[in-house]
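Undergrad: Sequence first, predicted coordinates after that:
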Amino acid sequence: MTAPEPREAASSLQLCRIMRPDDANIMGNVHGGTILKMIEEAGCIIGTRHCNTLNGDRCMAALARVEKTEFLCPVFIGEVAHVTAEITHTSQHSLEVQVNVMAENILTGTKKLANKAALWYVPCSLKNVDKIMEVPPIKYASAEQAEEGRKRYEIQKTERLETKTRIKEVVSPPSHPEDRTKERHTVGFSQSSLIHLVGPSDCTLHDCVHGGVTMKLMDEVAGIVAARHCNTNIVTASVDAINFHRKIKKGCVVTVTGRLTFVSNKSMEIEVIVDASPLMEEDKGKYQAVSAFFTFISLDKYNRAVPVPPLKIEGEEEQRSFEEGNARYLHNKAKRLAAKESLQ
């Protein structure tokens, strides 16, 4: 059997949509989850198109991981979001899609880069959702570009396996996280959850949930946690890598739980875990399907960042989570400073 010929990288896919009132919070800022959903839709389309250029079983690109995503500036009601996606690396069974989001004010014509993201997909056969298909290779502009892509692939593969191991050790959230009698600014006071029954409109052709739908639910829960903690307008600042550990099928009940893990002077880190359980097959039990850390900032009425109330720690587990969050905060801060210096 001969190997498939490498293909030129697929031409960029572009999607655009005007932001409506139902895309935003009460302050007019578009939900980060809405942007994430648009990003995933673009990635899924271009990934699926590319993977079906070979003869054989038809397949659908399934989201496996989203790298750390920075929200560079907020998008507002009435602006047009332009989403551009491009395949930048392929391995035998996965592909990387890089996505940019530009926000356009159609009254003034000004544009701003709102978001950059990198997503990893695997092609699943339409005949058998558990069968991973081969990905057609792409041609790279240079050997250096191919090598950089290979390094990114190895890094995300290692981190995804490490996160999968860690998530098995995470303690399940309490049965009633909505206890509003707790003292303000504690983990328990702001902890929130959302329960959603997965229906046909949430799913792909495989009857599995779209990754963008899941990310939107996660961002909504994280936003509620952040708003309860600081009682101000809040926006998504960044999202650490989102790892999709197991598929979520139609008919599952998903419980999305968010809790504060770390607070700096002007940011809040919120761990969000998605649990799934088949509604009609209870014997299969509940499992943890997706996990991520979201970072939010608090804004005043002029959309300027303002200090966040300190987090009151209760118990050893919360202290451990806080210290781990502080380590992630310092690591990400150092990376941002290093990137900034490299551009000077």
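TA: Cool, the structure landed.
Undergrad: Going by C-alpha atoms from here, please, whenever you check contacts or count neighbours.
TA: Will do.
Undergrad: tell me the contacts of the spatially closest residue to Ser291 that is not a sequence neighbour?
TA: Distances taken as C-alpha to C-alpha, 6 or more residues apart in numbering place Ile273 nearest to Ser291, at 4.6 Å, with adjacent residues excluded. By C-alpha atoms under 8 Å, 6 or more residues apart in numbering, Ile273 lies in contact with Met218, Val256, Thr257, Gly258, Gln288, Ala289, Val290, Ser291, Ala292.
Undergrad: Restricted to strands, list those.
TA: Among those, the ones falling in strands (DSSP state E) are Val256, Thr257, Gly258, Gln288, Ala289, Val290, Ser291, Ala292.
Undergrad: Check the gap between the fifth one and Val253 for me.
TA: When you say that, I think you mean Ala289. From Ala289 over to Val253 the distance is 12 Å, taken as C-alpha to C-alpha, to the nearest Å.
Undergrad: Would you mind listing the residues touching both of the two?
TA: Common neighbours of Ala289 and Val253 (C-alpha under 8 Å, 6+ apart) are Ala276.
Undergrad: What is the longest helix of the chain by residue count?
TA: Under DSSP state H, the helix in the chain containing the largest number of residues is helix 316-343.
Undergrad: Quick one: distance of that one to the chain centre.
TA: Its chain's C-alpha centre and that of helix 316-343 lie 19 Å apart, by C-alpha atoms, centre = their mean, to the nearest Å.
Undergrad: again, but for stretch 290-309
TA: Chain-centre distance of stretch 290-309: 17 Å, with C-alpha atoms, centre = their mean.
Undergrad: mind putting the ones in strands among the contacts of Ile273 in a markdown table, distance to Val97 included?
TA: Formatted as a markdown table, those follow (distance: C-alpha to C-alpha, whole Å):
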| residue | distance to Val97 |
| --- | --- |
| Val256 | 26 |
| Thr257 | 28 |
| Gly258 | 27 |
| Gln288 | 25 |
| Ala289 | 22 |
| Val290 | 20 |
| Ser291 | 20 |
| Ala292 | 19 |
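Undergrad: Need the residues you listed in JSON lines (columns: distance to Glu162 and neighbour count).
TA: Supplementary listing: the ones in strands among the contacts of Ile273 in JSON lines, determined by distance: C-alpha to C-alpha, whole Å; neighbours: other C-alpha atoms under 10 Å:
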{"residue": "Val256", "distance to Glu162": "21", "neighbour count": "26"}
{"residue": "Thr257", "distance to Glu162": "21", "neighbour count": "26"}
{"residue": "Gly258", "distance to Glu162": "21", "neighbour count": "32"}
{"residue": "Gln288", "distance to Glu162": "15", "neighbour count": "23"}
{"residue": "Ala289", "distance to Glu162": "15", "neighbour count": "20"}
{"residue": "Val290", "distance to Glu162": "14", "neighbour count": "26"}
{"residue": "Ser291", "distance to Glu162": "12", "neighbour count": "25"}
{"residue": "Ala292", "distance to Glu162": "13", "neighbour count": "22"}
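Undergrad: what are the ranges of the helices in the stretch 101-250 of the chain?
TA: Taking DSSP state H, counting those that start in this stretch, the helices of the stretch 101-250 of the chain run over residues 143-167, 187-190, 211-230.
Undergrad: let's bring in a second model and compare:
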Amino acid sequence: MLNVITGVFKMEKTFKTVASSRTSIAELMQPSHSNFGGKIHGGYMLNLMDQIAFACAAKHSKHYCVTASVDTVNFLQPIEIGEIVTLKASINYVGNTSMVVGIRVEAENIKTGMIKHCNSSYFTMVAKDDSGKSAQVPGLILNSEEEVKRFLKAIKRNKTKRNRHIEFNSQDFVLENYMNELADYNIKIDL
């Protein structure tokens, strides 16, 4: 929608609910998806997670989206051949052109009906316009305390990442300042 403000056209900001772009997929895990240990390969799961992150972000933004980063991939439980895996994704955070998609992976044993939480992750996706430039994304309407907590956790992860980058990529970095922190780790420093 366009508004005329003192002769200048301005795009009115749009907002969408988390629920409007919530996405899920389910797939039967087959032997071709397994690693040498007979469990579902982590790389295969990351591929599925990237697909659902794209679908969720594209649904929210109405643009083609690319993966900018993947944070906190926690493989909690192995996934077995023959289990049905369900991936659930929702937008946890939006910036101007980026979105953080939270993903939860569950596996269901089809014989027992037991469901286990196998994986959680956060994918940062960036919306792109037809010329490949970053595109504005709709704002996010938060309808529950859980959605607000997820948004706040994404802000904290972003700040932590930014601070870590500043701390370790600074020209002021002095290795000797960190030697005491490294003393209790299973390493030998041989510079």
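TA: Perfect, thanks for sending it. Bear in mind the structure is a predicted one, so any value in this text is a computation, not a measurement.
Undergrad: returning to what we had before: pick the one among the ones in strands among the contacts of Ile273 of the first structure closest to Gln319 of the first structure.
TA: When these are compared for distance to Gln319 of the first structure (C-alpha to C-alpha), Gly258 comes out closest, at 16.8 Å.
Undergrad: Now do the same contact list for the closest one.
TA: Contacts for Gly258 of the first structure were tallied using C-alpha under 8 Å, 6+ apart; they are Gln191, Ser192, Ser193, Met218, Val221, Ala222, Val225, Ile270, Glu271, Val272, Ile273.
Undergrad: What residue in the second structure is paired with the second one?
TA: The pairwise alignment with the second structure assigns Ser192 of the first structure to Thr23, based on TM-score structural alignment.
Undergrad: picking that back up, compare the contacts of Gly258 of the first structure with the second structure and list the overlap.
TA: Among the contacts of Gly258 of the first structure, the contacts conserved in the second structure (both residues aligned by TM-score structural alignment, their matches' C-alpha atoms under 8 Å) are Gln191, Ser192, Ser193, Val221, Ala222, Val225, Ile270, Glu271, Val272, Ile273.
Undergrad: now, which of these lie within strands?
TA: Using DSSP E, the subset of these located in strands is Ser192, Ser193, Ile270, Glu271, Val272, Ile273.
Undergrad: so can I have CSV of those showing distance to Arg65 of the first structure?
TA: Below are these laid out as CSV (distance: C-alpha to C-alpha, whole Å):
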residue, distance to Arg65 of the first structure
Ser192, 24
Ser193, 22
Ile270, 18
Glu271, 16
Val272, 15
Ile273, 14
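Undergrad: Out of the residues you listed, who's the most crowded?
TA: Within these, most neighbours by other C-alpha atoms under 10 Å means Ile270, with 28 neighbours.
Undergrad: And that one, how far from Glu282 of the first structure?
TA: For Ile270 of the first structure relative to Glu282 of the first structure (C-alpha to C-alpha), the value is 29 Å.
Undergrad: Next, the angle from the lengthiest strand in the first structure to helix 143-167.
TA: Determined from DSSP E, the single longest strand within the first structure is strand 111-125. Put simply, strand 111-125 of the first structure runs at 70 degrees to helix 143-167, going by axes from the mean of the first three to the mean of the last three C-alpha atoms, to 10 degrees.
Undergrad: In the second structure, what stretch matches strand 111-125 of the first structure?
TA: With TM-score structural alignment applied, strand 111-125 of the first structure matches no range in the second structure.
Undergrad: Trace Ala289 of the first structure over to the second structure, please.
TA: Per TM-score structural alignment, the equivalent position to Ala289 of the first structure in the second structure is Cys118.
Undergrad: Let me fix that, I meant to ask about Ala327 of the first structure.
TA: For Ala327 of the first structure, the aligned residue in the second structure is Lys156 (criterion: TM-score structural alignment).
Undergrad: And for Val80 of the first structure?
TA: Aligned by TM-score structural alignment, Val80 of the first structure pairs with nothing in the second structure.
Undergrad: what's the answer for Thr257 of the first structure, then?
TA: Checking with TM-score structural alignment, Thr257 of the first structure has Lys88 as its match.
Undergrad: Tell me who's in contact with that match.
TA: Counting by C-alpha under 8 Å, 6+ apart, Lys88 of the second structure makes contact with Arg22, Thr23, Ser24, Ile25, Ile52, Ile103, Arg104, Val105.
Undergrad: Am I right that Asn74 of the second structure is in contact with Val105?
TA: No: checked against C-alpha atoms under 8 Å, the pair Asn74 of the second structure and Val105 is beyond contact range at 10.2 Å.
Undergrad: Give me the common contacts of those two.
TA: Shared contacts of Asn74 of the second structure and Val105 (C-alpha under 8 Å, 6+ apart): Asn119, Ser120.
Undergrad: Neighbour count for the two, which is higher?
TA: Legend: neighbour count by other C-alpha under 10 Å for Asn74 of the second structure and Val105, higher for Val105 (25 against 11).
Undergrad: so what's Phe75 of the second structure up against?
TA: Neighbours of Phe75 of the second structure in contact, by C-alpha under 8 Å, 6+ apart: Cys118, Asn119, Ser120.
Undergrad: Mind doing that once more with 10 Å?
TA: Going by C-alpha atoms under 10 Å, 6 or more residues apart in numbering, Phe75 of the second structure touches Gly42, Met45, Val105, His117, Cys118, Asn119, Ser120, Ser121.
Undergrad: what's the matching residue for it over in the first structure?
TA: Here Phe75 of the second structure is matched to Phe244 in the first structure, going by TM-score structural alignment.
Undergrad: whereabouts in the second structure does the helix or strand hosting Cys44 of the first structure align?
TA: Assessed by DSSP states H and E, Cys44 of the first structure sits inside helix 32-51. No residues of the second structure are matched to helix 32-51 of the first structure when aligned by TM-score structural alignment.
Undergrad: Pull out the buried residues from that helix.
TA: Residues of helix 32-51 of the first structure classed as buried by neighbour count (16 or more other C-alpha atoms under 10 Å): 32-44, 46-48, 50-51.
Undergrad: what do you get for stretch 103-117 of the second structure?
TA: Applying 16+ other C-alpha under 10 Å to stretch 103-117 of the second structure flags Ile103, Arg104, Val105, Glu106, Ala107, Glu108, Asn109, Lys116, His117 as buried.
Undergrad: For Thr236 of the first structure, which non-adjacent residue is spatially closest?
TA: Distance criterion C-alpha to C-alpha, 6+ apart; nearest residue to Thr236 of the first structure, sequence neighbours excluded, is Phe296 at 4.5 Å.
Undergrad: what about Leu330 of the first structure, neighbour count?
TA: Residues near Leu330 of the first structure, counting by other C-alpha under 10 Å: 11.
Undergrad: Having no further points to raise, I will conclude here.
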